[in-house]
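Novice: Mind looking at a prediction? Sequence and model below.
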Amino acid sequence: MIRRRSFRRRYKKTKDTSISKIMIKFSLLRLGALNPHYQFHIVGPPILVSNSVRDLGILFEPDLKFSAHIKKSVSLARLRSSQILKSFKSNNPAFYSFLFKTYVLPILEYASVIFCLAPSSSLSRLLESTLRTYSRKTLQRCNIAFSSYSHRLELLSIYSIRHRRLKAQLLLLYKFIAGASHFPNLNSFIRLSSSPRRPMTLIYLSPLSDNFFSFILPIWNAIVANVSSFLSPSQFEHLLDSAITRF
């Protein structure tokens, strides 16, 4: 009897502990202003409401603006850039460019295709700020004169964060159209033009919606306006490099 009671106590303690661990792994994010704010429960107490939730390395917020994720990424990128400048001494700009591309760009570019940011927005400028500072400091260290940010990028043989993000979004749209990546019900949002002179022009089927397609389609159509045939992936990427400015 003593052993049985002891076992029951241990079992109850283990069960309560496992429930607590399960609750720690759950959080509730309410999306949209019209959300009914229902409470959700698992086993016992309600799941706690969070202002942001991390999923696959991305911080999601109720307004889906990604400001918290971008600010966190920029903070980490600035720290990494500072560590690079403190750890390495060189007069070779190509060396600093290699370090930035290897250790900082992956932080700023992770899942960046979902950030439909206007170039003049504060978040877009924030994403660019790390490279602005890094390029200025590295060229000053290398004793190389420069006249502007775009000139610094050219000297370092690197493209701006805005350029790289826009190019990644256009390449993703190309993959959707070519069938290389899946987007559910794509034909409900866009379709290719039937004009033989502009075979890559896209028509937006939901003009009143505000989403990825509403942002990227005007840029896409401006770039492919004079294209007379559907381009291969390598041809399309080459077109983007010539059509999008370095900054």
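Specialist: Structure received.

Novice: C-alpha from now on. contacts and neighbour counts both.
Specialist: Will do.

Novice: After the helix or strand hosting residue 203, which helix or strand is next? Please name it.
Specialist: Taking DSSP states H and E as the criterion, residue 203 maps to strand 202-204. Using DSSP H and E, the helix or strand that follows strand 202-204 in sequence is helix 212-223.

Novice: ok, back up a step: how far off centre is the strand holding residue 203?
Specialist: Once both centres are worked out by Cα atoms, centre = their mean, to the nearest Å, strand 202-204 turns out to sit 24 Å from its chain's centre.

Novice: what's the answer for stretch 153-160, then?
Specialist: Averaged C-alpha coordinates place stretch 153-160 at 21 Å from its chain's average position (Cα atoms, centre = their mean).

Novice: Spatially, what comes nearest to the residue nearest the centre of the chain if we skip its sequence neighbours?
Specialist: Central residue check for the chain by Cα atoms, centre = their mean: the C-alpha nearest the mean position is that of residue 112, 1.7 Å away. Closest residue in space to residue 112, ignoring its immediate chain neighbours: residue 165 at 6.1 Å, by Cα to Cα, 6 or more residues apart in numbering.

Novice: Residue 200 versus the one you found, what's the distance?
Specialist: According to Cα to Cα, to the nearest Å, residue 165 and residue 200 sit 21 Å apart.

Novice: Who has more neighbours out of these two?
Specialist: A direct count of neighbours by other Cα atoms under 10 Å for residue 165 and residue 200 places residue 200 higher, at 25 against 21.

Novice: Okay, one more to line up with it:
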Amino acid sequence: MGSGTSRQDLKVRAEEKDLGVIFDPTLKFSKHVGTISNKANRIVGLIKRTFDYMDEDMFRPLYKTLVRPHLEYANCVWSPFLQKDITAIEKVQRRATKMIPSFRELPYEMRLQRLNLPTLAYRRLRGDMIQVYKIMHGINDMSKSTLFEMKEVDKELRGHNLEYTRNLHV
């Protein structure tokens, strides 16, 4: 070890926060999801206490600018795969959409439709597809061969050079 640091001075950490994302040794991100859900719920509560009147036109920009960024920041890194984490994140949006008095009794899907908002799971999937597109078309500075196994294309048959057979990191 360099510069006078001994092995005894190093501490093992249960988690690490980097660029606002909490990493744990298992890479499940449940602690991160809990933290961002709590923060987003606090902001929903603040909006609820601040505004006596809430309609669709007021809700949409408030939610999109104050709440949703907390739920989506760097989600391509920590995208949840455990059902409990997916539910925790979506629960924030469920609660927020009930702030409009005329929407409280409507089912969640109907509230989203009326507000012209997608589910957060859909937004994560869409973001993943956009990222794949950028990688496949060379927009991101990443080699697609490190992430995808490309399919051999027979020029005489149908197909194109962006077909892949499977994900290498499964």
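Specialist: That came through, no problem. None of the values given here were measured: they were computed from a predicted structure.

Novice: Got a TM-score for the two of them?
Specialist: Once superposed, chain against chain, the TM-score is 0.84 (TM-score structural alignment, normalised by the length of the second structure); 164 aligned residues with a Cα RMSD of 2.4 Å.

Novice: Other residues contacting stretch 65-81 of the first structure?
Specialist: Taking Cα atoms under 8 Å, 6 or more residues apart in numbering as the criterion, the residues outside stretch 65-81 of the first structure that touch it are 52, 58-61, 100, 103-105, 107-108, 115, 123, 126-127, 130, 134.

Novice: How about stretch 70-89 of the second structure?
Specialist: By Cα under 8 Å, 6+ apart, the surrounding residues in contact with stretch 70-89 of the second structure are 21, 28-30, 33-34, 36-37, 39-40, 120-121, 124, 127-128.

Novice: related to what we said a few turns ago, quick one: what's aligned to the residue nearest to the centre of the first structure in the second structure?
Specialist: When the two structures are superposed using TM-score structural alignment, residue 112 of the first structure falls opposite residue 75 in the second structure.

Novice: so how far is residue 213 of the first structure from residue 239 of the first structure?
Specialist: Taking Cα to Cα as the criterion, residue 239 of the first structure is separated from residue 213 of the first structure by 20 Å.

Novice: Kindly report the same for residue 3 of the first structure.
Specialist: From residue 3 of the first structure across to residue 213 of the first structure, the span is 66 Å (Cα to Cα).

Novice: Please identify which of those two sits among more neighbours.
Specialist: Between residue 3 of the first structure and residue 213, counting by other Cα under 10 Å, residue 213 is the more crowded of the two (21 against 8).

Novice: Would you agree the more buried one is in contact with residue 204?
Specialist: Yes - when contacts are counted by Cα atoms under 8 Å, residue 213 of the first structure is listed as touching residue 204 (7.4 Å).

Novice: So for those two, which residues contact both of them?
Specialist: In terms of Cα under 8 Å, 6+ apart, residue 213 of the first structure and residue 204 are both contacted by the residues 189-190.

Novice: and residue 101 of the second structure, what does it touch?
Specialist: For residue 101 of the second structure, the contacting residues are 54-55, taking Cα under 8 Å, 6+ apart as the criterion.

Novice: Kindly apply the preceding question to residue 140 of the second structure instead.
Specialist: Taking Cα under 8 Å, 6+ apart, we find residue 140 of the second structure in contact with residue 134.

Novice: Just to confirm, what residue in the first structure is aligned with it?
Specialist: In the first structure, the residue paired with residue 140 of the second structure is residue 181, using TM-score structural alignment.

Novice: For stretch 81-96 of the first structure, measure first residue to last.
Specialist: By Cα to Cα, the extent of stretch 81-96 of the first structure from end to end equals 10 Å.

Novice: re earlier: can you flag the buried ones in the contacts of stretch 65-81 of the first structure?
Specialist: Burial by neighbour count, 16 or more other Cα atoms under 10 Å: within those this picks out 52, 58-61, 100, 104-105, 107-108, 115, 123, 127, 130, 134.

Novice: Where strands are concerned, which of the residues you listed count?
Specialist: In strands, judged by DSSP state E, the following of these are found: 58-60.

Novice: Now flag whichever of those residues is closest to residue 174 of the first structure.
Specialist: Sorting those by how near they are to residue 174 of the first structure, with Cα to Cα, puts residue 58 at the top with 23.6 Å.

Novice: which residue lines up with that closest one in the second structure?
Specialist: With TM-score structural alignment as the criterion, the equivalent of residue 58 of the first structure in the second structure is residue 21.

Novice: Not counting sequence-adjacent ones, nearest residue to its match?
Specialist: Nearest residue to residue 21 of the second structure, sequence neighbours excluded (Cα to Cα, 6+ apart): residue 32, at 6.4 Å.

Novice: burial of the one you found, as a residue count?
Specialist: Here the count is done by other Cα under 10 Å, and residue 32 of the second structure has 20 residues near it.
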